[in-house]
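make a model of this:
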Amino acid sequence: MQYVGDQTSLIQGLFSASTGAGGEAWLPFLELLRRVTRADGATIFLDRGREEAEVWTDGISCADAAANRSALRFDRVYDQEGLPAGVIPEGFVRLVKVRAGGATATLCIKRLDIRKDFRSTDRQYLTALTPFLGQAVETWSGLERQRSMAALTGGLAGGLGAAWVIMDLTGIVQEMSANARDLRLLAGQTVRRRLEFPDGDLALTFRTGFAACIAAPEVPQALFDPETGTDLVLRRTHLAGDPVVVATFRAPAELPDPDHFAAHFGLSRSESRLAALICEGHSIKTAAADLGWTEETARTCSKAIFTRLGVQGQTGLLRRVLTSAVTLGLGNCQAGSAQAQFPRPAPKGQP
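You can find the predicted model right below:
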């Protein structure tokens, strides 16, 4: 009965690890496997073709036993005497290799040679895990890819100053996007509570808009906070069958520091400082004062910027900058990069 109970615990631990985030998710399973088999170490090797293997270990490493794991046959439990020629591990080992989608996973347990060899029961534990190991690793890899894509999407949204908040029909916050609290308007907001705004006029406008959204679900409610320059749209919808109100926020995108701004657009540092101020809403006169320049110097510099970027006037510059990747945090291009090799559009009227 002890064997059946331990086997069940190991399989449950394996699938629990498969839904965890990051490589650390495998450590509790490896610790359990090591304890059940009384091993000194337990390791998982995940090989993806030519990429360097991902390795997770609890206790001592099994790297010497799995040094030539590409030569192992699939779904067979090996001991130290059955390993490929030339592989001589220290101590006693048991290991098995399985397919995991387009990758391979190798699970190994190890005892130091000052102890006795593994029991036949310990080998049976690996045999019992073999049909599930590949599926578990493939599930974990798929979830990791989804998390990476979600993080990429969140990063792009954050670069654009966008965030979302999900509320129930009473206004209680249920979920927030990862970057929501980065917006000035949402700083300090938490789940399980209603959104609170220190500005009384904005708070009243929000409550009025929320009530209108509940009363007329087909009509989105648009709000604006002039202090932070943040737009807000309230929509009533359904998520997984539950009625909710989704609030989407869009704050002004933050421009990078002058060096990155200059590298992205191929401007000098002085030109990038002036361009950034114009994009923040400054006139040529106020930008010149901020930089300590004469108005004539700023005007001459602005004309050079417009020519270099192929735009006409401050409106064209604003459109060019705010629709570029520089607001997404992708503008850290170095001289000679692929981005710098693309030709800039010529100003209208020039070849």
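
hey, let's count contacts and neighbours off CA atoms from now on
Fine.

show me where the chain has its helices.
2-18, 27-37, 120-159, 200-215, 258-265, 269-279, 284-291, 295-309, 313-322, 338-341 (DSSP state H).

format these as a markdown table; extra columns: distance to C62.
Conversion of those to a markdown table gives the following (distance: least, CA to CA, whole Å):
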| stretch | distance to C62 |
| --- | --- |
| helix 2-18 | 19 |
| helix 27-37 | 12 |
| helix 120-159 | 15 |
| helix 200-215 | 59 |
| helix 258-265 | 45 |
| helix 269-279 | 53 |
| helix 284-291 | 62 |
| helix 295-309 | 57 |
| helix 313-322 | 52 |
| helix 338-341 | 43 |
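
another sequence for comparison is provided below:
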Amino acid sequence: MKFAFTEMQGAVRAVVGREQGLGVLLCGAQASSPPWQVAEALAELIGLAYEGLSEARPWFGLAERLRQLLGAFNVTITLHHSEDQPRDVQVMALDADDRTDWDLAEQVSRERFWHIELVRPESVAPGTLIEFGPGDVEGDCAAFMVSLGIGRCLRGCFAEPGGMRCWIDVVRGLRLSGQAFAAEERALLAQLLPHLSRSLGLYARLKREEAEKAVYEGSLDHLALGCLLLDGHARVLCANRAARAIIARQVGIEIRQGRLQVEERGAQQALEAAVAKVLQARNGPGERVRLQARDGTLLGILVAPVPPAPYYQGEQVPSVIVHLCELSQCEAASQVPRAHSPELLGQLFGLTRQEARLAAWLATGRTISEAAGQMNIAVTAARNYSKNIYAKLGIKGQTDLVRLMCRSVALLR
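Below you'll find the predicted structure:
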């Protein structure tokens, strides 16, 4: 640990000597009033608090502006803190000249000074502030803070109802001689905390919904049915894996310039008319279109409306879902779907390798004879395997097998 502490001291910015710095900090300089009005600064920061939801580094703009307003060399927002993890998840706004290795600083702090209550974030309750500096902690920790150039730290906590708790640290450097934060500065951060809590609640809700969306999109990808989501201008917003595979297999149908395009003019007009009708109606069962690819494969399309959201309008609002399937088999589509792989079916249903292979073919709608031909086995052998399959699964025949496959996690691939 001595090595880590020495290395840390070598990584910090140039600051005053240990004894000199401690002497200044322990004396505690008087705070001076900031050159701004609390109301005006607060209004600006509130805007940044809500804009921060959409930033790649959440609330970085707010952290940087707060750093400038309060004359800090470092403002850190801790988004996730855990005793079990080696590092916190943080967004940090730094002085342009800062060359400190803050990852190493956190490591040393956790290893050497985590027993000190002021050092640990969870010592601050939601909606409250604390201020501390080297003069408020024990000797080694004080020296460590001075080596990092830390004069004073103003820390606040904000939380949301779902349990997410975050902290914001405003760190003032030694160049201000350890000057305490003025009453106006403390008031500014105190009045900002409720808005950060509300913003955090929105952020947490958005992230939860994004996670749910990813799960649903993943489930959609497992379907053998192709699905494309269109906006109000018939532009493709997304397509699941099955839709992309069908389009890739077929000649004369593609997604071009963000739109689903069919080579045959009459088919394209029928598709466009169906989409236009659904967009106008925005309800009902949808419109059906049957297309024929250049290789003769028949494609069935159901164009259905997405239920409108009355308070959500815009160019990229999901408006139409296009379901796409192959009504006749092409060579590529006739292969066993990966969802019905023998290995997966064998694991799920306790089938032997040959039984699982046969079940995979039967689940695609093949007859016993067709499946036997694909497997290069006798029809009588296939019939015996099928009896074993039905007995193991407790079903009566192929129809029940297909139904079981459609209801089981065998669809997940």
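
what's the TM-score for these two chains?
After superposition, the two chains reach a TM-score of 0.71 (TM-score structural alignment, normalised by the length of the first structure), with 323 aligned residues with a CA RMSD of 4.3 Å.

about what we covered before: now the helices of the first structure as CSV including mean neighbour count and distance to G101 of the first structure?
Shown next, in CSV, are the helices of the first structure (neighbours: other CA atoms under 10 Å; distance: least, CA to CA, whole Å):
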stretch, mean neighbour count, distance to G101 of the first structure
helix 2-18, 17, 14
helix 27-37, 20, 21
helix 120-159, 17, 6
helix 200-215, 16, 46
helix 258-265, 21, 40
helix 269-279, 20, 48
helix 284-291, 16, 57
helix 295-309, 17, 47
helix 313-322, 16, 41
helix 338-341, 12, 34
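
can you tell me which of those helices is nearest to R94 of the first structure?
Across the helices of the first structure, R94 of the first structure has its closest neighbour in helix 120-159 (6.8 Å, CA to CA).

between the closest one and helix 27-37, how many degrees?
With axes from the mean of the first three to the mean of the last three CA atoms, to 10 degrees as the basis, helix 120-159 of the first structure and helix 27-37 are set at 170 degrees to each other.

can you spell out which helices and strands pack onto helix 120-159 of the first structure?
Packing partners of helix 120-159 of the first structure (3 or more CA pairs under 8 Å, 6 or more residues apart in numbering; DSSP states H and E): helix 2-18, strand 77-79, strand 92-100, strand 103-111.

kindly reformat these as JSON lines containing distance to F197 of the first structure.
Putting these into JSON lines (distance: least, CA to CA, whole Å) gives the following:
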{"stretch": "helix 2-18", "distance to F197 of the first structure": "41"}
{"stretch": "strand 77-79", "distance to F197 of the first structure": "62"}
{"stretch": "strand 92-100", "distance to F197 of the first structure": "50"}
{"stretch": "strand 103-111", "distance to F197 of the first structure": "50"}
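
the ones you listed: which one's closest to A39 of the first structure?
strand 103-111 (5.1 Å).

of the helices of the first structure, which approaches D168 of the first structure most closely?
Nearest to D168 of the first structure, of all the helices of the first structure, is helix 200-215, at 10.4 Å by CA to CA.

helices or strands up against that closest one?
strand 221-225, strand 230-239.

and of those, who's closest to T139 of the first structure?
It's strand 230-239; of those, that one is closest to T139 of the first structure (CA to CA) at 24.7 Å.

show me the contact partners of the closest one.
With contact meaning CA atoms under 8 Å, 6 or more residues apart in numbering, strand 230-239 of the first structure is reached by 185, 209-210, 213-214, 217-225, 243-252.

relative to helix 200-215, how tilted is it?
On the basis of the same axes, to 10 degrees, strand 230-239 of the first structure is oriented at 30 degrees to helix 200-215.

quick one, strand 230-239 of the first structure and strand 221-225 angle?
For strand 230-239 of the first structure against strand 221-225, the angle by the same axes, to 10 degrees is 150 degrees.

how about strand 230-239 of the first structure: buried residues?
When burial is assessed from 16 or more other CA atoms under 10 Å, strand 230-239 of the first structure yields the following buried residues: T230, D231, L232, V233, L234, R235, R236.

likewise for stretch 54-61 of the second structure?
P58, W59, F60, G61.

now the residues you listed in TSV, with distance to G350 of the second structure?
Formatted as TSV, these follow (distance: CA to CA, whole Å):
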residue	distance to G350 of the second structure
P58	48
W59	52
F60	53
G61	56
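
so which of these comes closest to E106 of the second structure?
Closest approach between the buried residues of stretch 54-61 of the second structure and E106 of the second structure, by CA to CA: F60, at 19.5 Å.

who's in contact with that closest one?
If you count contacts by CA under 8 Å, 6+ apart, F60 of the second structure has them with G52, V91, M92, A93.

same deal with L229 of the second structure?
Counting by CA under 8 Å, 6+ apart, L229 of the second structure touches V236, L237, C238, A239, P318, S319, V320, I321, V322.

tell me the counterpart of the second one in the first structure.
Structural correspondence for L237 of the second structure with respect to the first structure (TM-score structural alignment): M176.

my guess is its match meets W164, correct?
Yes. Using CA atoms under 8 Å, M176 of the first structure is in contact with W164, at 6.0 Å.

do you know how far the counterpart of A372 of the second structure in the first structure is from S268 of the first structure?
Matched by TM-score structural alignment, A372 of the second structure corresponds to A288 in the first structure. Here A288 of the first structure is placed at a distance of 16 Å from S268 of the first structure (CA to CA, to the nearest Å).

ok, A105 of the second structure - how many residues close by?
Neighbour count of A105 of the second structure, defined by other CA atoms under 10 Å: 20.

which residues sit in contact with it?
For A105 of the second structure, the contact set (CA under 8 Å, 6+ apart) comprises M8.

ok so, going back, just the buried residues of stretch 54-61 of the second structure now: which is nearest Q9 of the second structure?
Nearest member of the buried residues of stretch 54-61 of the second structure to Q9 of the second structure, counting by CA to CA, is F60, at 27.1 Å.
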